[in-house]
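[1] Based on what follows, work out the 3D shape:
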Amino acid sequence: MGGSRFSSELVRSSTDLVILALLRDRPMYGYEILVSLSDRGNGEFEFKQGTLYPLLYRLEREDWIRAKWETPASGKKRKVYSVTPEGTKVHEARVAQWHRFTQAVNSLLKDCNHE
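    This next block holds a predicted model:
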């Protein structure tokens, strides 16, 4: 294994959680999400547009996020994504689940002297 990036399996299993977390912070358009993922994830979450947009469309179909077109002062129309009330519930449940999971893994690793 090795390298500084997370395995694709770890990233894939946490994408819904991190996208919902970002959008709970504030509504964002696609490119802004990509930059935020990279910046706030210390460069560990590198998504390509071809990966992000299908994920956003799926979250929209699940009714966890909502998209609307906006035209900012710059004049270029763009889609802005925000979390729905259902997405907020899902996010809160997943955060609680994530904390229980990471505590269990950390406990196991500590008990196995692999810390």
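[2] alpha carbons only for contacts and neighbour counts from here, please
    Will do.
[3] Pull out the buried residues from the host helix or strand of residue 23.
    Here residue 23, judged by DSSP states H and E, is contained in helix 8-25. Within helix 8-25, the residues that count as buried by 16 or more other Cα atoms under 10 Å are 11, 16, 17, 18, 19, 20, 21, 22, 23, 24.
[4] so what's the fourth one up against?
    Think residue 18. Taking Cα atoms under 8 Å, 6 or more residues apart in numbering, we find residue 18 in contact with residue 37.
[5] after the helix holding residue 23, next one along is what?
    Counting by DSSP H and E, what follows helix 8-25 is strand 28-29.
[6] how far is that next one from where the chain is centred?
    13 Å (Cα atoms, centre = their mean, to the nearest Å).
[7] Now show me the structure for the sequence below, then we'll compare the two:
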Amino acid sequence: MDVELIKGTLSLLILSLLSRKAMYGYEISTTVKGETDGAFEWRAGSLYPSLHKLEKEGLVRAEWEGEAGSRRRKYYHITESGRAALTEKSNAWASVCQAVNRVLENSDETN
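    Model (predicted):
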């Protein structure tokens, strides 16, 4: 899969997953890998910087959860601003897909 295409969807997919429920980083990574049949396999080097960027933008917030003395995980929660951004990004993605598909369909007709 083209890495540049995947990069452009990272924040959209993270926000979409977090709109379902709060998740920790590894859970986000394994969920997207499973739901895309392995097409999207995010490494920590791309996932965590994106999560931190979304947090700085106020689109997600992070909370450490877990009992004292046990394994604690940093869970990411979507914010109201994040939900609004998800709607905006989803609409933009749908428009891009439609435009690209029109070009691809026209290419098939001329070949």
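[8] Which part of structure 2 matches the helix holding residue 23 of structure 1?
    Mapped onto structure 2 using TM-score structural alignment, helix 8-25 of structure 1 covers residues 3-20.
[9] Next: stretch 44-57 of structure 1.
    The alignment of stretch 44-57 of structure 1 onto structure 2 (TM-score structural alignment) covers residues 39-52.
[10] Tell me the secondary structure of the counterpart of residue 83 of structure 2 in structure 1, please.
    Residue pairing (TM-score structural alignment): residue 83 of structure 2 is matched to residue 88 of structure 1. Following DSSP: H, G, I helix; E, B strand; the rest coil, residue 88 of structure 1 is assigned to helix.
[11] so residue 88 of structure 1 makes contact with residue 24?
    Yes - using Cα atoms under 8 Å, residue 88 of structure 1 makes contact with residue 24 at a distance of 7.4 Å.
[12] between the two, what contacts are shared?
    By Cα under 8 Å, 6+ apart, no residue touches both residue 88 of structure 1 and residue 24.
[13] okay, the buried residues of helix 8-25 of structure 1 in JSON lines with distance to residue 56 of structure 1 next?
    Listed next are the buried residues of helix 8-25 of structure 1 as JSON lines, based on distance: Cα to Cα, whole Å:
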{"residue": "11", "distance to residue 56 of structure 1": "15"}
{"residue": "16", "distance to residue 56 of structure 1": "9"}
{"residue": "17", "distance to residue 56 of structure 1": "12"}
{"residue": "18", "distance to residue 56 of structure 1": "12"}
{"residue": "19", "distance to residue 56 of structure 1": "8"}
{"residue": "20", "distance to residue 56 of structure 1": "10"}
{"residue": "21", "distance to residue 56 of structure 1": "13"}
{"residue": "22", "distance to residue 56 of structure 1": "12"}
{"residue": "23", "distance to residue 56 of structure 1": "11"}
{"residue": "24", "distance to residue 56 of structure 1": "14"}
